[in-house]
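Show me the folded form of this:
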Amino acid sequence: MKWKIISLLVVILAAIAAVYLLLPKGPSPAQTAPTAAVSPTASPTAVATQPPTQTPAVSRQIVVVDFRGKRIVLPKPPERIVVLNSYWAEVLVALGAGDKIVGIGRYVDADEYLPPEVRKKPVVGDLFGGVNVEAVVALKPDVVVTDYGYGKADEVIKRLEEAGVPVVALFMRGTPDELKAVEVLGNLTGAVDKARELKAFMAKRFEELGAGAAKIKERKRAVLIFGSSILAGGPLSLAANSSFGMALVEAGAVNVALEQFPNQAWPKIDMETLMRWDPDVVLIAASAEDAGRIFDKIRSDERWRVLKAYKNGEIYLVPWGSKIGDILNWGPRGVVGREYIAEVLYPDVYAFDWRGDLKRLGDMYGVSIPPQAYAVYNINWKEVVDLAGNVVKIPSRVERFATFVTYQLPIAFNVTSRLVAVGRDAVQGVFAPLMKAAFPAVVNLPTPGDRFKVNVEALVQLKPQVVFNWVVNPDDIRTMQRANLTLVQVVVNNFTDAERLVWLYGVVFDRLPRARQIVNDMEDIVKFVANRTASVREKARVLYLWVDPLTVAGGASLFSQNIELAGGVNVAAADYPTMSTVKVDPERILKWNPDVIIIAWQARYNESAVLNNPVYRGVNAVKNGRVYKKPILSEYTPDTALSVLWTATKLYPDLFRDVNFTKVADYYYRRWYGVSYTQVWG
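The predicted structure follows:
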């Protein structure tokens, strides 16, 4: 069976290569840099040459042939690598060679798919503005990995090689190059097994693409336009004889730009030419965070409205770039980008789990890939993943929404003007002071229920395009779905879920930069705590009390995780690992004998109720006066990071003696909600 699969793969790859050979030849696109309208991270690709081959290593000696056909010999696997392109850095990290990287090109530091330790390496320049060769030499690299054939790349390579630095030069023109590059870098770093695994994953997806394309009888006429050229308002830059241009062909479509410009990688046309071509589908390559601006620009230009693709709702954004939320790029993510492209072109043919594949790559890269940060972007709608894991189709631009959860987030994302309803607790409940301070007009909003029970009939009359609600009342959920309300379900069980909800808001409301800022703030706070508590040898043992003094937080609660993030141990977690809350008897609490007791802010009792309770008389936390009632902080919002910090200051006061929690909370509340913590809670 294994050999049959390999044989089939060889046939498919050979067929793809044959397509390239049939393309009309002309001046190599590699000799021209991308147009000014294309992102500076873009790199053109060369016309395919004889496929490079690898020479088996002798002993520990490394011998590879790069995409120039040049043979590079190293005495052993490199220990110090300078990489000038983000996508090659992604491959190196996936192969386990991230710790070998000692220097990077500009734009590599902006690649959010790379771990921080790689992005923080010294920057030595880029292939467009130039590379500081002396700075590269000073890093004493064993090898430099880079693109070639455009910008100042060839000049940089020549100077590096004259300085005695070995260079492995690569390019990307399509799937054969994608696979071969992984093989080259695997052999270079000695990570042959990992390269084989990554290559097999990519090859399997390419095989599935080929199988799907073979089923397509009517090939759609499509173009891929770079979004930056749409925003610039001048000529449109397209992908033709290039890796991205071939992605349309590989999915089974006709790339009209490739037909018209077979010898160009990135041709430019005017709007009148696009109107004359009148493609069935328009794909736009741009960062996900530019989706809203690009679609608004298209909607405001009457010339777009005459296009068949506009009339039929066949205009899509292909998220391209290096930020979380972007999908397509050169390197391994090129596979996932092709999955996305294939699905939007032929949704009845392809059914890839591209979000799952992104997560798989994220695991290889050592970074978190939240599915809520990604969407399918159509000019009329987008598909998002809610916190319950449902794929939900919502309007491209959400102008009217209701929420019965996490009222802080509409404030944080500055979308309160789009609210048509909130839950009663936003106006009358514990979070009313924050809402009224940051958004006084909340008192004028309808309140058709709360998180436990919604008056669906009243809600329907308000015509929300999207409704956010907890997954707590299945009957309400079914009733809202029967009423054709678009429901985004929310469940927050841990810190990661709180971050995912932030990402989801960023996608729903086209506010990804804001989501990124808030998530970075949350992670900065938690990293600060982790660094301060890293030297703690004996962790504080903590009991978290809930609504009554004998109900405690089990190991499955968000509060338990926050204790762990603060450097402590939840004493109830070992006995109740799958419970969120559990009522226990006094003897068990005496047996646990916690060092610190924290009382939930929702509890209607305070520290004295515990300190003066005979049940707790023998507990260390009571003996030492270490019982604290938590201030009002919502664990389901960005506040959860502040909750971690507050907890850490109570567990390890000596380590946080210089931290004024109130001042820190004031700072972040102003950043997130526009009002200080003190102003809201005193």
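
From now on I want contacts and neighbour counts done on CA atoms only, so please keep to that.
Will do.

Cross-check the contact I'm expecting between Glu676 and Tyr669.
Not Glu; residue 676 is Ser. Yes: contact criterion C-alpha atoms under 8 Å: Ser676 and Tyr669 qualify, at 5.2 Å.

Check which element follows the longest helix seen in the chain along the chain.
Secondary structure of the chain read by DSSP state H shows that its longest helix is helix 192-215. Sequence-wise, the next helix or strand downstream of helix 192-215 (DSSP states H and E) is strand 221-226.

list the helices and strands that next one packs on?
Applying 3 or more C-alpha pairs under 8 Å, 6 or more residues apart in numbering; DSSP states H and E, one finds that strand 221-226 makes contact with strand 236-237, helix 243-250, strand 254-255, helix 256-260, strand 281-286.

Out of those, the one nearest Ala138 is which?
Ala138 lies closest, by C-alpha to C-alpha, to one member of the helices and strands packed on strand 221-226: helix 243-250, at 34.1 Å.

list the helices and strands the closest one packs on?
helix 192-215, strand 221-226, strand 254-255, helix 333-345.

What about Gln489, how many residues nearby?
20 (other C-alpha atoms under 10 Å).

what do you get for Met579?
Met579: 15 neighbours (other C-alpha under 10 Å).

just how off-centre is the helix or strand hosting Ala437 within its chain?
Following DSSP H and E, one finds Ala437 within helix 432-438. Computed by C-alpha atoms, centre = their mean, to the nearest Å, the chain-centroid distance of helix 432-438 equals 31 Å.

Could you check the angle the longest helix of the chain makes with helix 243-250?
Helix 192-215 runs at 50 degrees relative to helix 243-250, counting by axes from the mean of the first three to the mean of the last three C-alpha atoms, to 10 degrees.

returning to that earlier point: tell me which of the helices and strands packed on helix 243-250 sits nearest to Val82.
helix 192-215 (19.1 Å).

Using neighbour counts, pick out the buried residues of that closest one.
192, 194-196, 198-199, 201-203, 205-213 (16 or more other C-alpha atoms under 10 Å).

circling back to that earlier point, out of the helices and strands packed on strand 221-226, which is closest to Ala17?
Ala17 lies closest to helix 243-250 among the helices and strands packed on strand 221-226, at 11.1 Å (C-alpha to C-alpha).

Roughly how far does the closest residue to Trp354 other than its chain neighbours sit from Arg71?
In this structure, Trp354 finds its nearest non-sequential neighbour in Val336, 5.7 Å apart by C-alpha to C-alpha, 6 or more residues apart in numbering. To Arg71, Val336 is 31 Å away according to C-alpha to C-alpha, to the nearest Å.

Here is the second sequence; please produce its structure so I can put it next to the first one:
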Amino acid sequence: MKRISACVIVLTFLTAAVCSAAAVTYKDKLGKQITVTTPVKRAVFFETYELSAALDVWNSIAGISRYAYVNDLMLALKPDIAKSIPSAGSGSDVNIEMLLRLRPDIVLTWTFKPETVKFMEEKGLKVIAVYPESLSELYEVMRFQGRLFCKEKKVESVISQMEKIFTLIRERVSKIPVNRRKKAIWLGGKPTTVSGAIGVNNDIFLLINSINPASASVRDRSADVPIERIVAWNPDVIFIWGSAKYGADDILGNSQWRYVSAVKTGRVFKAPKWSTWSPRLAVIALWMAANIYPEDLRDVYLEKTAENFYRSVYGISYRSVNRIEK
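Okay, here's the model as predicted:
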């Protein structure tokens, strides 16, 4: 038994040593090859901080986006987040002086402003820019972050929980015949900005077995289109980005939309303010599926599924987060 215990101790030590000494190379969304020594001790998250919360790497977060201060999940997990983790702005408005004071090993941001990424790099910072454009790319980013913090097993556990929900959705919608498939669109910051053929949103529409009519002509992430085109598409269901400055009532009460099927039937829904670059994408997908095909998911209890997911992934109750959101 002493020999076995000694072997376990040695193996544990070797595993920790390998983890601490590993160098991880990653090609980011801007095409840059970045090599990082893991585990990362000081990271600044301008994006994907909802994932960092799932990995429980609070001690490795040197700074965070100012948007994390109003994020329901982050507030539920760490109520004192604004006091305990400094902010250096966001990926679109970086406070470079603060960022340099934080002395991060790595900065995780998005590709919205490549010039900002270049500026940070010119200041000697190691910057990784992400922009998951599919579910598989999201998983890739998640697995990379697992390697950054030596949390590979936790990431696989999170992905497994996501896949449970995706499998449930697939099982329910796979037998829906072609003539019952519904058309649905996702609106962005403006009511005429639609998600196109590229992106996580379109992947979810495909997973749900619905039709995104915008994908046929908008061969990009998103685009502004004339209201007449949306009327011509005549979607059965409309989803609105959770952080948009307008809501379902603005669409339902606008005479320009009155001939659209989704408006006629009152099936216009504003998504919660959750990131789609997050494990919570799975719950969003179930919410979307339930609103597109309510008759096929009528016995699936969204809140119960979300409760199990939150407890498994984040270790907290969905209800506690939901109260903050409301």
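
Can I get the helices and strands packed on helix 243-250 of structure 1 in JSON lines including distance to Val582 of structure 1?
As requested, these are exported to JSON lines (distance: least, C-alpha to C-alpha, whole Å):
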{"stretch": "helix 192-215", "distance to Val582 of structure 1": "44"}
{"stretch": "strand 221-226", "distance to Val582 of structure 1": "55"}
{"stretch": "strand 254-255", "distance to Val582 of structure 1": "60"}
{"stretch": "helix 333-345", "distance to Val582 of structure 1": "43"}
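
Specify the stretch among the ones you listed that is closest to Lys311 of structure 1.
Taking these one by one with C-alpha to C-alpha, strand 221-226 is closest: 14.7 Å.

can you give me the offset of stretch 22-34 of structure 2 from its chain's centre?
Distance of stretch 22-34 of structure 2 from the chain centroid (C-alpha atoms, centre = their mean) equals 20 Å.

Check which residues of it are buried.
Asp28.

what sits up against it?
Stretch 22-34 of structure 2 is contacted by residues 35-39, 111, 114, 126-131, 144, 147-148 when judged by C-alpha atoms under 8 Å, 6 or more residues apart in numbering.

Give me the range in structure 1 that stretch 280-293 of structure 2 lines up against.
Using TM-score structural alignment, stretch 280-293 of structure 2 corresponds to residues 639-652 of structure 1.

residues contacting the counterpart of Glu50 of structure 2 in structure 1?
Superposed on structure 1 with TM-score structural alignment, Glu50 of structure 2 falls opposite Gln408. Gln408 of structure 1 makes contact with 434-435, 637, 673, according to C-alpha under 8 Å, 6+ apart.

Please apply the same query to Ala244 of structure 2.
Ala244 of structure 2 touches 188-190, counting by C-alpha under 8 Å, 6+ apart.

try it again with 6 Å
Gly189 (C-alpha atoms under 6 Å, 6 or more residues apart in numbering).

and the gap between it and Phe205 of structure 2?
From Ala244 of structure 2 to Phe205 of structure 2 the distance is 20 Å (C-alpha to C-alpha).

so where in structure 2 does the helix or strand hosting Ile394 of structure 1 end up aligned?
Assigned by DSSP H and E, Ile394 of structure 1 belongs to strand 391-395. Counting by TM-score structural alignment, strand 391-395 of structure 1 pairs with residues 33-37 of structure 2.

How about stretch 202-216 of structure 1?
Going by TM-score structural alignment, stretch 202-216 of structure 1 sits over no part of structure 2.

What of stretch 64-81 of structure 1?
The aligned range for stretch 64-81 of structure 1 is empty, by TM-score structural alignment.

Ends of that stretch, what's the gap?
End-to-end span of stretch 64-81 of structure 1 (C-alpha to C-alpha): 15 Å.

same question, stretch 534-546 of structure 1
First-to-last residue span, stretch 534-546 of structure 1, C-alpha to C-alpha: 28 Å.

How far off centre is that stretch?
32 Å.

How about stretch 559-575 of structure 1?
For stretch 559-575 of structure 1, the separation from the chain centroid amounts to 28 Å (computed by C-alpha atoms, centre = their mean).

Specify, as a residue range, where it falls in structure 2.
Using TM-score structural alignment, stretch 559-575 of structure 1 pairs with 201-217 in structure 2.

Enumerate the positions of the matching stretch that are buried.
Quick answer for stretch 201-217 of structure 2 (16+ other C-alpha under 10 Å): 201-205, 207-215.

Need the residues that contact that stretch.
By C-alpha under 6 Å, 6+ apart, stretch 201-217 of structure 2 touches 181-185, 196-197, 289.

So what's the gap between stretch 59-77 of structure 2 and the chain middle?
Worked out by C-alpha atoms, centre = their mean, stretch 59-77 of structure 2 lies 14 Å from the chain centre.

what's the first-to-last distance across that stretch?
14 Å.

if we look at it, which residues are touching it?
The contact list for stretch 59-77 of structure 2 (C-alpha under 6 Å, 6+ apart) reads 41-46, 82, 85-87, 89-90, 321, 324-325.

Can you list the residue ranges for strands in the stretch 51-200 of structure 1?
For the stretch 51-200 of structure 1, the strands defined by DSSP state E, counting those that start in this stretch occupy 62-65, 71-74, 81-83, 101-104, 125-126, 130-131, 143-147, 167-170.

should've said the stretch 201-326 of structure 2
Using DSSP E, counting those that start in this stretch, strands in the stretch 201-326 of structure 2 cover 222-224, 237-240, 268-270.

what's the most distant pair in the contacts of stretch 22-34 of structure 2?
Across those (C-alpha to C-alpha), the longest gap, 26.3 Å, separates Pro39 and Pro114.

Beyond the helix or strand where Leu361 of structure 1 lies, next helix or strand please.
If you go by DSSP H and E, Leu361 of structure 1 is part of helix 354-365. Using DSSP H and E, the helix or strand that directly follows helix 354-365 of structure 1 along the chain is strand 376-378.
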